[in-house]
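A.B. asks: Provide a 3D model corresponding to the input given below.
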Amino acid sequence: MNLRQLRYFCEVVEAGSAALAAKRLFVAPTAVSMQLTQLEEHLGETLFDRSRRPMELTSLGKYFYPRAKELLSQARRLDEEARGIATGNRGWLGIGFVRSALFSILPTAIKRFRETFPDVHLDLVEVLSEYQPEQLYQGRIDLGISRFIGRFEQATDLNYKFVLEESFLAAVPIDHPLAQQSSVSAIEFASLPFILYPKDPKSPFGQQMVSVLREAGASPVVAHEAIEIHTALALVGAGLGGTLVGRSIAVNNRADVAFVPVHDIEESAAVVAITRKEEENKLVASFLETLAYPQSA
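C.D. replies: This is a model prediction of the structure:
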């Protein structure tokens, strides 16, 4: 199966016949028929019911047509973007980010970057911190925005730039008594069931938050595990417990969750930008400059 076969197939569907499709494609009708036959042989089933006039799509054809259209559209976009990058008219920058960055530094950074580089295609990839180095090595992303608690392992062939360090806040249901306090202790907060995130075997972040509470003398009980922070905060809003978040995440967040300082937690969370070492990339350097967050943690 190839793109020509998909294009000819879609043209036949839209034109209503192979003869009209051939005119639109500026090819001989036999060329269209040959491509359709090869495609059907590859799939092992017919795409058109040729016993009807005009011929109609079979069940397979009805399934295949919208997906073929989408694939052709993606191929055109890839061709346009690749040609633009090759000719220097456009650029491409892959950015990996943890979900919590959507609450804080990422939107502002993207807006600032766009003001300077409006024609650069930003490929945004949501990926946990622990998976970002592999994505950098593979060239899937050019810059990763990660979040860590305490010391973490740093690869010798990658650069790590600390963008933001911030204290923790307790996220509690808006109607819980703790929501009315100006601050809480770790022990007070641990009276709520703890909602751990992210739920992933490679990420120690959730268990590190539990350890932070224990170091402050609390005994948190993990009641729920969420794949990512949006789900964790939704569970808090539903009254199922509480969790910890970085201070920047509380800005313009959910109305059903209160964010309260925890006055006896000393540990903080760090947002770190990761890039490949010894690689000169003007776009990466420019995006790094936009990541400075104006609010102190």
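
A.B. asks: drop to CA atoms for contacts and neighbour counts, all remaining ones
C.D. replies: Fine.

A.B. asks: Give me the residues contacting stretch 216-226.
C.D. replies: Stretch 216-226 is contacted from outside by 186-187, 190-199, 210, 213-214, 232, 241, 264-265, using CA atoms under 8 Å, 6 or more residues apart in numbering.

A.B. asks: One more, so I can put them side by side:
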Amino acid sequence: MNFRQLRYFCEVADSGTLARAAERLFVAPTAISMQIAQLEEGLGGMLFDRTARPMKLTPLGLFFLPRARELLANGQRLEEETRDVASGKSGWLGIGFVRSLLNSVLTDAVRAFRQRHPDVKLDLVELLSEHQPAQLRSGRIHIGLSRFAGPQEPPPDLRHELLFEDPFVIALPAEHRAAKRGKVSLAELSGLPLISYPKDPQSSFAQHVIGQLRALGMQPRVGHEAIEIHTALGLVAAGLGYAVVGASVAQRAQSDVAFVRLPALKALTTVVAVTRVDEEGPLVASMLTTLATVRQAAQKL
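C.D. replies: Down below sits the predicted model:
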């Protein structure tokens, strides 16, 4: 299957006949007929009822048509965007990010960056910190916005730029008695199940959190494992337990979750921008500057 076959198929479906489609496409009807026959052979079924005049789509053709149109539109858009990048009319910047940063630095940084570079295509990819290095090395993204619990030594080919340190806080249901005090005791927390995240074999974040709680003398009981932080917060809001998150998550807090301190918990997470050591693109530099500026402005509030 190729784009020519899709284009010919959609044109015949719109025109009703090979002859009219050939006139619109400026090709011979036999060429269209051959391409559609090859398409049908590849798909394993007939797309048109050729006994009808004008030709009608078969049930398979009716299924295939809207999907073919969508694929053609996406292909045309990709071609146009790639030509713009190649000609210098616009640029492209790929950013991988952990989901917790949607509540803090990422949203404001993207808004500010787009004001400065309206013609640059931003490709935002949600990735756990542990998955970002492979995407940086492959060129899929230019910047990885990562959150680490515990010390991290970047590999030789990657650079870590510290954006901010983020202390841990406890996410509780808004109606919990500790919500009004702004802090929770170890005793209160010990009676609740822990909602752990992210549930991913490559991530050590959840185990690090459990280790920090154990170091305080707790024996955390994992009630639920969430794939990502927003699911974890949704389970907290439902009253199913508590979660341990970075304090910056509370910047755009939801009303049914309270973020409180656990005074005994002194550990921090670090939020870093990860780039390749040989990365010298001006758009990358501009985004790194924007991230730093946004974070500094947030700290002054």
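
A.B. asks: For ChimeraX, what selects the buried ones among the contacts of stretch 216-226 of the first structure?
C.D. replies: Here is the ChimeraX command that selects only those of the contacts of stretch 216-226 of the first structure that count as buried (16 or more other CA atoms under 10 Å):
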select :186,187,190,192,193,194,195,196,197,198,199,210,213,214,232,241,265
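
A.B. asks: Which residue is the nearest non-sequential neighbour of Val262 of the first structure?
C.D. replies: In space, and not counting its chain neighbours, Val262 of the first structure is closest to Val184: 5.0 Å by CA to CA, 6 or more residues apart in numbering.

A.B. asks: I'd say the one you found and Leu178 touch.
C.D. replies: Yes: A contact is recorded between Val184 of the first structure and Leu178 when judged using CA atoms under 8 Å, the distance being 7.1 Å.

A.B. asks: joint contacts of the two?
C.D. replies: With CA under 8 Å, 6+ apart applied, the overlap between the contact sets of Val184 of the first structure and Leu178 consists of Val260.

A.B. asks: what's the nearest residue to the residue most central in space within the first structure if we skip its chain neighbours?
C.D. replies: For the first structure, the residue nearest the mean C-alpha position is Glu126 (2.5 Å; CA atoms, centre = their mean). Closest residue in space to Glu126 of the first structure, ignoring its immediate chain neighbours: Phe97 at 5.0 Å, by CA to CA, 6+ apart.

A.B. asks: Scan the second structure for its longest helix.
C.D. replies: In the second structure, taking DSSP state H as the definition, the longest helix is helix 59-87.

A.B. asks: buried stuff in that one?
C.D. replies: Of the residues in helix 59-87 of the second structure, those scored as buried under the neighbour-count criterion (16+ other CA under 10 Å) are 61, 64-65, 68, 72, 81-82, 84.

A.B. asks: That one vs the first structure, mean deviation?
C.D. replies: For helix 59-87 of the second structure, the mean deviation from the first structure after alignment is 1.1 Å (mean CA distance after the TM-score superposition for the first structure).

A.B. asks: Secondary structure class of Asn11 of the second structure, three-state.
C.D. replies: Small correction: residue 11 of the second structure is Glu, not Asn. Going by DSSP: H, G, I helix; E, B strand; the rest coil, the secondary structure assigned to Glu11 of the second structure is helix.

A.B. asks: can you count the residues close to the nearest residue to it once chain neighbours are set aside?
C.D. replies: Take Glu11 of the second structure and drop its neighbours on the chain: the residue closest to it by CA to CA, 6+ apart is Ala21, 5.6 Å away. Using other CA atoms under 10 Å, Ala21 of the second structure is surrounded by 22 other residues.

A.B. asks: So Ala21 of the second structure lies in a helix, does it not?
C.D. replies: Yes: the secondary structure assignment for Ala21 of the second structure places it in a helix, going by three-state DSSP.

A.B. asks: from what I can see it touches Ser15, true?
C.D. replies: Yes: because the distance of 5.7 Å satisfies CA under 8 Å, Ala21 of the second structure is recorded as touching Ser15.

A.B. asks: Would you mind listing the residues in contact with the residue nearest to Glu126 of the first structure?
C.D. replies: Taking CA under 8 Å, 6+ apart as the definition of contact, the neighbours of Phe97 of the first structure are 124-129, 144-146.

A.B. asks: all helices for the stretch 101-250 of the first structure, in order.
C.D. replies: Along the stretch 101-250 of the first structure, the stretches classed as helices by DSSP state H, counting those that start in this stretch are 105-116, 132-138, 186-189, 205-215, 229-237.

A.B. asks: Distance to Glu279 of the first structure for these - can I get that in a markdown table?
C.D. replies: As requested, those are exported to a markdown table (distance: least, CA to CA, whole Å):
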| stretch | distance to Glu279 of the first structure |
| --- | --- |
| helix 105-116 | 20 |
| helix 132-138 | 12 |
| helix 186-189 | 43 |
| helix 205-215 | 29 |
| helix 229-237 | 32 |
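
A.B. asks: Nearest approach to Thr290 of the first structure belongs to which of these?
C.D. replies: helix 105-116 (4.9 Å; CA to CA).

A.B. asks: mean deviation of the closest one from the second structure?
C.D. replies: Average distance between helix 105-116 of the first structure and its aligned residues in the second structure, after superposition and using mean CA distance after the TM-score superposition for the first structure, equals 0.7 Å.

A.B. asks: which helices and strands sit right next to that helix?
C.D. replies: Other elements packing on helix 105-116 of the first structure under the criterion 3 or more CA pairs under 8 Å, 6 or more residues apart in numbering; DSSP states H and E are helix 282-290.
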